[in-house]
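Undergrad: no sequence on this one, just coordinates:
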């Protein structure tokens, strides 16, 4: 070989290289590398592909795992077997002191739990600390409140401003913002006048929403825009949640409604439908809430008519 070594494989990160090296050694030499200990980072990168293959999580869930793992970065090169309750709790306590939300702490604890269950499965550990970890009490930072009729009218008055149509789409469908951003144009049936939600954070979220007559022209305009996504920028690029939030803030500033969050749109739809005496079952189906004994059988022609009657109660 003239002293030259032939590369076996190339990797983007050190963690990927270490995993490959460990597996290669086991496959070809039937033993682990001398002194090799699986770190938190290695375990995470082994667990994630297996978990993804088994559960097919949404992109938002994968992003959540990645963000939670970043919070655990001070421990990533520690041998997983050596990590104890105090190590994890210190991370969570630091997050609380930094002012991070209860939800963020809960997601990190959930990731720790998932990693520990995987470590149990591969017989790396025999004890789990996640159930013992404390994340404090959930305190609502700000209660959700519906958009007033005046603010909704202001949105219609600013309909030609960038992004205003997306807020109105949320206010006349009850979609979660993540559901809207995930919509493909082929999820929209203009002829029969409905939107099919195929990606949602819950099973109940997979549903059909009739298109309200007021936003029908907005949907048609979006269908004619560039890109495969229903909601995209002027160049046809889809929005991720972070970039959409900037668009949202611009719209809220233009109608003097800076205190509103995206979830207030769903709260508005629920409140307005309640006030209009909407059928409870139809309202649940539109919002994608679990409850009752409604199944996919509701999507008969009669079911769609009932849902359309419900959505048209929004003025």
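TA: Now that the structure is in, tell me what you want to look at. None of these values were measured; they are calculated from a predicted model. Numbering: from 1, shown residues only.
Undergrad: Please count neighbours and contacts with C-alpha atoms only from this point.
TA: OK.
Undergrad: hang on, residue 208 in a strand?
TA: Yes: Residue 208 forms part of a strand when assessed by DSSP: H, G, I helix; E, B strand; the rest coil.
Undergrad: That one reaches residue 192, doesn't it?
TA: No: taking contacts as C-alpha atoms under 8 Å, residue 208 lies outside contact range of residue 192: 11.4 Å.
Undergrad: Show me which of these two is the more surrounded one.
TA: Neighbours were counted for residue 208 and for residue 192 using other C-alpha atoms under 10 Å; residue 208 has more, 22 against 10.
Undergrad: and the closest residue to that one other than its chain neighbours, how many residues sit next to it?
TA: Leaving aside its sequence neighbours, residue 208 sits nearest to residue 196 (C-alpha to C-alpha, 6 or more residues apart in numbering; 4.6 Å). Around residue 196 there are 16 other residues, counting by other C-alpha under 10 Å.
Undergrad: can you pull the contacts of residue 196?
TA: Residues in contact with residue 196 (C-alpha atoms under 8 Å, 6 or more residues apart in numbering) are 187, 188, 189, 206, 207, 208, 209.
Undergrad: next one: residue 172
TA: 211, 212, 215, 269, 311, 314.
Undergrad: Relative to residue 168, how far out is the first one?
TA: I take that to be residue 211. According to C-alpha to C-alpha, to the nearest Å, residue 211 and residue 168 sit 12 Å apart.
Undergrad: who's more crowded, these two?
TA: Neighbours per residue, other C-alpha under 10 Å: of residue 211 and residue 168, the larger number sits with residue 211, 24 against 19.
Undergrad: okay, now the one to match up with it:
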């Protein structure tokens, strides 16, 4: 039976194939300027095991045309297309978190995105060995991808909203004690202040910055004379701030500022920047084991907050230093502000 003009075609390809029938649709024509001939622009809708199946695919497409690109797009393809746009304006911390979440979704990478359903995503989360914080980042990433896919009509339904990780809230096999350093532990750190890693821990405790904020800190953003440094990239918008340098740890900043030509304040022996995993696994954890302590770098931030509270520093000042308050976005610091936060940090 001859198909109507413009309807499309189904025909068998040569050779031995699992799906030998190709389903095509002509979208139009263009002129080949080398030959001067008119050339047909065909779109491949798919492949079928039988001609009847191919005709059904063609009929389905003609009844409800869809984006063939989207129909063949894998989870990995969509991530790459989405991230190319999203990462142009995202912070380094956000990009790092999204990349780690994508790697954790590896079982889905080669699956066609529009064919994934709620049960497929739930199975991934039910069988993964990742802890709850990582699972939360995975869910956030999938939600971002669905938002993008719906914006460009690749899908019509967002299955990320049905992912349930509530039962895994206590799933954290690598969990460490997230409590503040005790006064005795801080005293022990000071007793080992000749140790360069001890110094970085004390710098974290007496500034309240996130570990990546310190590892990403460039010397050009450190103002020794004024006793503060600028955090120019952070996990949150309110994290972009000026952080005071406490007098107790000032010498640690000064010695690192002057030690090499590295652009980073905290750097490896060759002058290159520390990556979090390298710093955490090869330096921070061994130090904690050596000193008999059980903490993560985030405990330093918690300790700073606790010490400022104990010193009765006003909440507004604590939020300025820690970068917690949303009303600090785009705030212009005056010299009075800087003097105030420097004076406050010297109370702990």
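TA: In hand now; what should we look at? These figures come from a predicted structure and were not determined experimentally.
Undergrad: how many neighbours does the counterpart of residue 228 of the second structure in the first structure have?
TA: Correspondence of residue 228 of the second structure to the first structure, assessed by TM-score structural alignment: residue 194. Residues near residue 194 of the first structure, counting by other C-alpha under 10 Å, number 18.
Undergrad: What's the local residue count around the closest residue to residue 194 of the first structure other than its chain neighbours?
TA: Distances taken as C-alpha to C-alpha, 6+ apart put residue 210 closest to residue 194 of the first structure, at 4.0 Å, once the chain neighbours are dropped. Each residue near residue 210 of the first structure was counted by other C-alpha under 10 Å, and the total is 26.
Undergrad: gap between the helix or strand containing the residue nearest to residue 208 of the first structure and the chain center?
TA: Per DSSP states H and E: residue 196 of the first structure is located in strand 194-197. Relative to its parent chain, strand 194-197 of the first structure has a centroid offset of 18 Å by C-alpha atoms, centre = their mean, to the nearest Å.
Undergrad: Need the nearest residue in space to residue 179 of the second structure, chain neighbours excluded.
TA: Per C-alpha to C-alpha, 6+ apart, closest to residue 179 of the second structure is residue 299, 6.0 Å.
Undergrad: where does that neighbour sit relative to residue 288 of the second structure, distance-wise?
TA: 12 Å.
Undergrad: tally of neighbours for residue 153 of the first structure?
TA: Residue 153 of the first structure, neighbours per other C-alpha under 10 Å, totals 13.
Undergrad: and it, what pairs with it in the second structure?
TA: That one, residue 153 of the first structure, aligns with residue 187 by TM-score structural alignment.
Undergrad: which residue packs closest to residue 110 of the first structure, ignoring adjacent ones?
TA: Closest to residue 110 of the first structure by C-alpha to C-alpha, 6+ apart is residue 130, at 7.6 Å.
Undergrad: Strands of the second structure, residue ranges please.
TA: Along the second structure, counting by DSSP state E, strands occupy 9-12, 21-32, 37-48, 222-223, 228-231, 241-244.
Undergrad: which stretch among these comes nearest residue 272 of the second structure?
TA: strand 222-223 (17.4 Å; C-alpha to C-alpha).
Undergrad: can you tell me how far residue 249 of the second structure sits from residue 283 of the second structure?
TA: For residue 249 of the second structure, the distance to residue 283 of the second structure equals 19 Å [C-alpha to C-alpha].
Undergrad: Quick check on those two: which one has the bigger neighbour count.
TA: residue 249 (19 against 14).
Undergrad: Surely the more buried one and residue 203 touch.
TA: Yes: judged on C-alpha under 8 Å, residue 249 of the second structure makes contact with residue 203 at a distance of 6.2 Å.
Undergrad: Distance-wise, check the aligned partner of residue 204 of the first structure in the second structure relative to residue 322 of the second structure.
TA: Residue pairing (TM-score structural alignment): residue 204 of the first structure is matched to residue 238 of the second structure. Taking C-alpha to C-alpha as the measure, residue 238 of the second structure falls 9 Å from residue 322 of the second structure.
Undergrad: Can you pick out the residue with more neighbours from the two?
TA: The neighbour count for residue 238 of the second structure versus residue 322, taken as other C-alpha under 10 Å, is higher for residue 322 (22 against 19).
Undergrad: Please name the nearest non-neighbouring residue to that one.
TA: residue 208 is the one closest to residue 322 of the second structure (C-alpha to C-alpha, 6+ apart), at 5.8 Å.
Undergrad: and that neighbour, what pairs with it in the first structure?
TA: In the first structure, residue 208 of the second structure lands on residue 174 (TM-score structural alignment).
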